[in-house]
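Peer 1: can't give you the sequence, but here's the structure:
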């Protein structure tokens, strides 16, 4: 059996984002797989731009999702919702041919400065993903609150409780990806 392909979508563009650290921590804990870091640095959705054709970067991202065995969506919480970057990517992907998300196992995670760790962002992400009909894992829910205090110097997660939840979620995501093959 060939190696699994895991696509990660991080709703924060900043290189030092703790959501990016969380995504890479989850990838490490997922186990052996080809990892594709989806590029969400896309033009703002604009119907006039779409009329000229789907931008190449959007089509690449859509194709990566379509080929994925599983997708990891990691989003910060901005103003009680998902980041504009994540919403823009979802809007663009919805405009591509077919439905690259259909039945694909998806795990959601978030980290945020507040104590709740991005709970509202995850709820919003679930709502935004529903029309695509992926298989969004119901849990365990992984919210990293007060995120700036949760990382070791080497960029790994220092919170053992959150680590156990990530391990469980990544195990379930791997199982779902293998079952889908």
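Peer 2: Nice, I can see it. On a predicted model such as this, the values are computed, not experimentally measured, just so you know. Residues are numbered from 1 along each chain as shown.
Peer 1: When you work out contacts or count neighbours from here on, use the C-alpha atoms and nothing else.
Peer 2: Will do.
Peer 1: Now for residue 53, how many residues are close by?
Peer 2: For residue 53, the neighbour count with other CA atoms under 10 Å is 11.
Peer 1: got the contact list for it?
Peer 2: By CA atoms under 8 Å, 6 or more residues apart in numbering, the contact set of residue 53 is empty.
Peer 1: Assign a three-state SS to the residue sitting nearest the centre point of the chain, would you?
Peer 2: The centre of the chain sits closest to residue 73, judged by CA atoms, centre = their mean, with a distance of 1.2 Å. Following DSSP: H, G, I helix; E, B strand; the rest coil, residue 73 is assigned to strand.
Peer 1: try residue 64
Peer 2: Three-state call for residue 64 (three-state DSSP): helix.
Peer 1: ok, second structure coming up, stack it against the first:
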């Protein structure tokens, strides 16, 4: 069984990216495990919080990505770049 994580790069409730992601999630084979992972509670990256002081939201986000066989990110593009909160979460997860 495949474990697939979906991440919506927009935090807006009515996001077109969220609508599109939800449609994609409906198309995943039934025998796959799918999970939406949010980064809304991940704080701004701070080196001083690494290690023993790492926020629980960071640990949960990183663990969810680590358990996945695949990650699908559906995101808007702002000023030719990744939305700041998504980039921040990826920075935390990559540490």
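Peer 2: Structure received. Predicted, not measured: the structure shown is a model, and the values here were computed from it.
Peer 1: how far away is the residue nearest to the centre of structure 1 from residue 47 of structure 1?
Peer 2: Residue 73 of structure 1 sits 25 Å away from residue 47 of structure 1, taking CA to CA, to the nearest Å as the criterion.
Peer 1: do residue 3 of structure 1 as well
Peer 2: 38 Å.
Peer 1: so what does the longest helix seen in structure 1 touch, helix or strand wise?
Peer 2: If each helix of structure 1 is counted by residues according to DSSP state H, the longest one is helix 160-180. Using 3 or more CA pairs under 8 Å, 6 or more residues apart in numbering; DSSP states H and E as the contact test, the elements touching helix 160-180 of structure 1 are helix 18-30, strand 70-74, strand 105-111, strand 142-144.
Peer 1: Can you check what angle separates the helix or strand just after the second one from strand 70-74?
Peer 2: Same thing as strand 70-74 of structure 1. For strand 70-74 of structure 1, the following helix or strand on the C-terminal side (DSSP states H and E) is helix 84-93. Orientation note: helix 84-93 of structure 1 sits at an angle of 140 degrees relative to strand 70-74 (axes from the mean of the first three to the mean of the last three CA atoms, to 10 degrees).
Peer 1: got the buried residues for helix 84-93 of structure 1?
Peer 2: Buried residues in helix 84-93 of structure 1, counted by 16 or more other CA atoms under 10 Å: 85-90, 92-93.
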